[in-house]
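> Got a sequence here, can you model it:
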Amino acid sequence: MSFKIAIIGAGSVGFTKKLFTDILCVPEFRDVEFALTDLSERNLQMIKSILDRVVEFNKLPTKVTATTDRRAALEGARYIISCVRVGGLEAYADDIRIPLKYGIDQCVGDTICAGGILYGQRNIPVILDFCKDILEVAEPGAKFLNYANPMAMNTWAAIEYGKVDTVGLCHGVQHGADQIAEVLGAKSRTELDYICSGINHQTWFIDLRLNGRKIGKDELVAAFEAHPVYSQQEKLRIDVLKRFGVYSTESNGHLSEYLPWYRKRPDEITRWIDMSDWIHGETGGYLRYSTETRNWFETEFPQFLESAARPIDPAKRSNEHASHILEALETNRVYRGHFNVKNNGVVTNLPQDAIIESPGFVDRFGINMAAGITLPEACAATCTSSINVQRMSVHAAISGDIDLLKLAVLHDPLVGAVSTPEEVWQMVDEMVVAQARWLPQYADAVPAAKERLSKSRIKTREWAGAARRDVRSIEELRAEKTALKQAV
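Model prediction:
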């Protein structure tokens, strides 16, 4: 088979390499062309060097190109994969820093909450540019696979306004299933069957079967509380499991910022999180991790290049959905996964226009969702609160309506638990002014926002958060990796 795959934001080096090697685990895809595109010429050349080394070592006919000209990369592409982070780490730092001034302590800030909503405002205009190019120069009927957060907002915009065949992809369901299989003592995840549904980062394991035996709430709670690691790292998730009756896919840190109950006061934050790794609730944890990862890659690039000279091993193919979807569409080997698509009746008690994440099957005829799923009422209520925020956020990003943007932030569960309306209005003004270069739709609103900020009397504070850690140096990272190797 010979077709073209374009990867936008290919400078996301580790993830791009994973997707690339996954796809090449499919024997029929040896002759595929990969067109990489990114704003950074330097990052492009680094990742192209790594992928070229993979191709050369494995003696493959695969073609890899790299260009900062996005339309050239998209021309004739059958599949387009997006891994973009609009504004990079500079804008992301403001997504964490500015809300902290108003008492809003986020672990990740890339889905909803103040940071995730502003992230969506930066992404959506760019996503629509992608869609325009796809419709104009890609292969007719090309499929857009969006991996970029905020997943639901980006996918919503691409489907509703970009008019492109789009599916959003995430790995939260797979990671949650791995945990459940482990605590239940399964020899492999293949022994665990499940139905998981909801919205991205708020999906729920509503039916669990271990070797065909149904697993109830009490057994699952007992298994997690008995686990020596997860009982400490996932305290908040376990508490939600006890109260809701079902386990959430999302990490302790992520889940904590989608709900109004666990991060509203500093003493509550430290009670529910775990500092053994960023993902368990650390303030600005993912920003720190992303910064360290970028610094590590740039410093240790020769090691990454050397490690690329290894055989592609299909047994080590990851559980990221992209390669499996392409394989099913092209070969008709059926694949079951969990996909982000417009609801349209799939989940009976969520809004029809929402982007839901739910089970589906892929074959040559496309992605076929399993319809008629009903969530437990508490899960539906929590998801609906986030969907309302997502809807307003998407509409604000399309229209450039700063008042609607403020209402979206005001209705966010965690923001509403922490901040007053006056504080929200000022915070959004401050974030829009700080990120104006990435928010073209708000250009006309920026001067008035600056004027309001100059007259504001609302007090803020410079605060690192309840559980902040400093970015580690390369030397510290090396020492930690050496210690881990010696421990093994």
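> hey, let's count contacts and neighbours off CA atoms from now on
Will do.
> quick one: the helices in the stretch 101-250 of the chain?
All helices of the stretch 101-250 of the chain, identified by DSSP state H, counting those that start in this stretch, fall at 113-137, 151-160, 172-183, 217-226, 230-233, 235-244.
> Contacts for the last one, please.
By C-alpha atoms under 8 Å, 6 or more residues apart in numbering, the residues outside helix 235-244 that reach it are 217, 221, 224-225, 231, 246-248, 251-252, 255-256, 262, 272-273, 378-379.
> Only the buried subset of the residues you listed, as a PyMOL command please.
Only the buried entries of these go into this PyMOL selection, using 16 or more other C-alpha atoms under 10 Å:
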select buried, resi 217+221+224+225+231+246+247+248+251+252+255+256+262+272+273+379
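> okay if I get the helices of the stretch 101-250 of the chain as a markdown table plus distance to Arg478?
Below are the helices of the stretch 101-250 of the chain laid out as a markdown table (distance: least, C-alpha to C-alpha, whole Å):
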| stretch | distance to Arg478 |
| --- | --- |
| helix 113-137 | 31 |
| helix 151-160 | 33 |
| helix 172-183 | 27 |
| helix 217-226 | 33 |
| helix 230-233 | 24 |
| helix 235-244 | 30 |
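> quick one more, to check against the first:
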Amino acid sequence: MRLTILGGGGFRVPLVYGALLTDRGEGRVTEVVLHDLDAGRLHAVARVLADQASATGDAPRVTATTDLDEALRGADFVFSAIRVGGLEGRADDERVALAEGVLGQETVGAGGIAYGLRTVPVAVDIARRVARLAPDAWVINFTNPAGLVTEAMSRHLGDRVIGICDSPVGLGRRIARVLGADPKQAWIDYVGLNHLGWVRGLRVAGRDELPRLLADPALLGSFEEGKLFGADWLRSLGAIPNEYLHYYYFNREAVHSYQQAERTRGAFLRDQQARFYAEVGNRGTSALELWDRTRAEREATYMAENRESAGAGERDADDLSGGYEKVALALMRAIARDERTTLILNVRNRHTLAALDPDAVIEVPCLVDASGAHPVAVDPLPGHAIGLVCSVKAVEREVLAAAESGSRATAVKAFALHPLVDSVNVARRLVEGYRAVHPGLDYLK
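Below you'll find the model as predicted:
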């Protein structure tokens, strides 16, 4: 089986390859094709993968190319993890937004809209090429903003594109661990949009254990989300929010913390990864050891500003292991081998959430088999949550409309309608500010 990874020179690709090395089953991935626009980054990542493969017999063969069509032909699965504009673009997204006093995070608020506006046209082109060159392939999307990009690609690929994210997986794992349950045996009642969802229940042997967690302040304060949001707020919600909802519930504090930081997250990663790619080419350097050290630093500083503003302290060691590569492997296994499983994924709504239309991409538990991912029926969200979901989905639709039409006015509308952008005038300045730093937004007229 052949897996093509778009964004194959990306820093997290070795996580995916490492997961593939653990799969010894029949029908496993035997060939990995890395595609990237940057040949130097491709070479660096290929070195890391070679080190990983050296300790494993019969590892999947790795090839690399800068030719997109060549990479797509013959693919059984296409893993999309591109970053349009690179980390320099992410740093610019943050800087322009923070200068206007609004959030610049890459998937939430102004930064997420800017990232989406320059990513959607590229993602749509990829979807069209997949439909033409590899019509039987399944696309697994991890390109951010994951829900928005998945919806853009679904307009050309239908249900053969599925978005994944490690945030719900990590959240469910933490809750199960605190409750003394095996995450593999727990049913996680989670629903929302990507980076905008809530755990409303965690059932073990048919019993919902979440009320026990919500009733115990000590348990609530013992894991990441409890530290971020505080026990009182979680009890008020009656649910455990995805960590990204901290940007909504504590927006002023988050923006202030980001403004006071020495460097934004994007700037930190830009500088860190520049060092990695420069050093990995040095003779005598173990590419894998250098990657491991760099990844540990990256994970330890994840959402550091939010934790600082909430007084949440350092991340637990168990939360530094990532997880999206395991979701991707489980998804590929389920489809390729009909190994039925349940995963939280980004898929078309169908009739899962009555407040949204069937084509809206949501993040929800899905039953996965050889025919794809099928969203599971869920209880309605409470009013405050469905209001936020509908508001953000409306913004995503304006982003898609702006990307399709090239309308600057529609882009302004997308910014202005977002709950974390508080002014039409700010929205206009954001569009002009982003157009000034991103050549990829020149299409907005």
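> what TM-score do we get after superposing?
The TM-score (TM-score structural alignment, normalised by the length of structure 2) is 0.84; 411 aligned residues with a C-alpha RMSD of 2.9 Å.
> still on that earlier bit, name the stretch among the helices of the stretch 101-250 of structure 1 that sits most buried.
Using mean count of other C-alpha atoms under 10 Å, the stretch among these with the greatest mean number of neighbours is helix 151-160 (a mean of 26).
> so what's Val368 of structure 2 up against?
Counting by C-alpha under 8 Å, 6+ apart, Val368 of structure 2 touches 331, 334-335, 340-343, 374.
> Am I right that it is in a strand?
Yes: using DSSP: H, G, I helix; E, B strand; the rest coil, the assignment for Val368 of structure 2 is a strand.
> What's it aligned with over in structure 1?
Matched to structure 1 by TM-score structural alignment, Val368 of structure 2 sits across from Val362.
> Just give me the neighbour total for the nearest residue to that match once chain neighbours are set aside.
Using C-alpha to C-alpha, 6 or more residues apart in numbering and skipping residues adjacent in sequence, the residue nearest Val362 of structure 1 is Tyr335, 5.1 Å away. Around Tyr335 of structure 1 there are 17 other residues, counting by other C-alpha atoms under 10 Å.
> who's in contact with Tyr335 of structure 1?
Tyr335 of structure 1 touches 324-325, 328, 361-363, counting by C-alpha under 8 Å, 6+ apart.
> Could you find the counterpart of it in structure 2?
In structure 2, Tyr335 of structure 1 lands on Thr341 (TM-score structural alignment).
> can you check Ala322 of structure 1 too?
By TM-score structural alignment, Ala322 of structure 1 lines up with Ala328.
> Its match and Gly163 touch, don't they?
No: at 9.4 Å, Ala328 of structure 2 does not count as touching Gly163 under the criterion of C-alpha atoms under 8 Å.
> These two: which has the busier surroundings?
Shown here are Ala328 of structure 2 and Gly163; by other C-alpha under 10 Å, Gly163 has more neighbours (31 against 24).
> Give me the buried positions along stretch 45-62 of structure 1.
For stretch 45-62 of structure 1, burial by neighbour count (16+ other C-alpha under 10 Å) applies to 45-48, 50-55, 62.
> do stretch 61-71 of structure 2 as well
62, 64-66, 68-69, 71.
> Over to stretch 426-433 of structure 2?
426-431, 433.
> can you map out the helices along the stretch 301-445 of structure 2?
304-310, 324-337, 383-405, 408-417, 424-437.
> and the closest residue to Gly216 of structure 1 other than its chain neighbours, what does it touch?
Nearest residue to Gly216 of structure 1 in three dimensions, chain neighbours excluded: Leu208, at 7.7 Å (C-alpha to C-alpha, 6+ apart). Leu208 of structure 1 makes contacts with 192-195, 214-216, as judged by C-alpha under 8 Å, 6+ apart.
> how about 7 Å then?
The contact partners of Leu208 of structure 1, by C-alpha atoms under 7 Å, 6 or more residues apart in numbering, come to 193-195, 214-215.
> Next up, the contacts around the residue positioned nearest the centre of structure 2.
With distances taken as C-alpha atoms, centre = their mean, Cys165 lies nearest the centre of structure 2, 4.5 Å away. Contact partners of Cys165 of structure 2, counting by C-alpha under 7 Å, 6+ apart, are 142, 324.
> What lines up with it in structure 1?
So Cys165 of structure 2 corresponds to Cys170, using TM-score structural alignment.
> if I look at that match, how far off is Thr67 of structure 1?
Cys170 of structure 1 sits 26 Å away from Thr67 of structure 1, taking C-alpha to C-alpha, to the nearest Å as the criterion.
> do Glu423 of structure 1 as well
Distance from Glu423 of structure 1 to Thr67 of structure 1, by C-alpha to C-alpha: 43 Å.
> Equivalent analysis for Ala138 of structure 1, please.
From Ala138 of structure 1 to Thr67 of structure 1 the distance is 16 Å (C-alpha to C-alpha).
> what do you get for Lys217 of structure 1?
51 Å.
> try Val240 of structure 1
Distance from Val240 of structure 1 to Thr67 of structure 1, by C-alpha to C-alpha: 46 Å.
> Please apply the same query to Ile127 of structure 1.
Distance from Ile127 of structure 1 to Thr67 of structure 1, by C-alpha to C-alpha: 18 Å.
> What residues in structure 2 pair up with the strand or helix carrying Ile7 of structure 1?
Take DSSP states H and E as the rule and Ile7 of structure 1 turns out to sit in strand 4-8. Aligning strand 4-8 of structure 1 against structure 2 (TM-score structural alignment) gives residues 2-6.
> contacting residues around the closest residue to Leu329 of structure 1 other than its chain neighbours?
Among residues not flanking Leu329 of structure 1 along the chain, Arg364 sits closest, at 4.3 Å (C-alpha to C-alpha, 6+ apart). By C-alpha under 7 Å, 6+ apart, Arg364 of structure 1 lies in contact with 328-332.
> Likewise for Glu363 of structure 2?
191-194, 344-347.
> Across to structure 1, which of those hold up?
Retained in structure 1 (both residues aligned by TM-score structural alignment, their matches' C-alpha atoms under 7 Å) from the contacts of Glu363 of structure 2: 191-194, 344-347.
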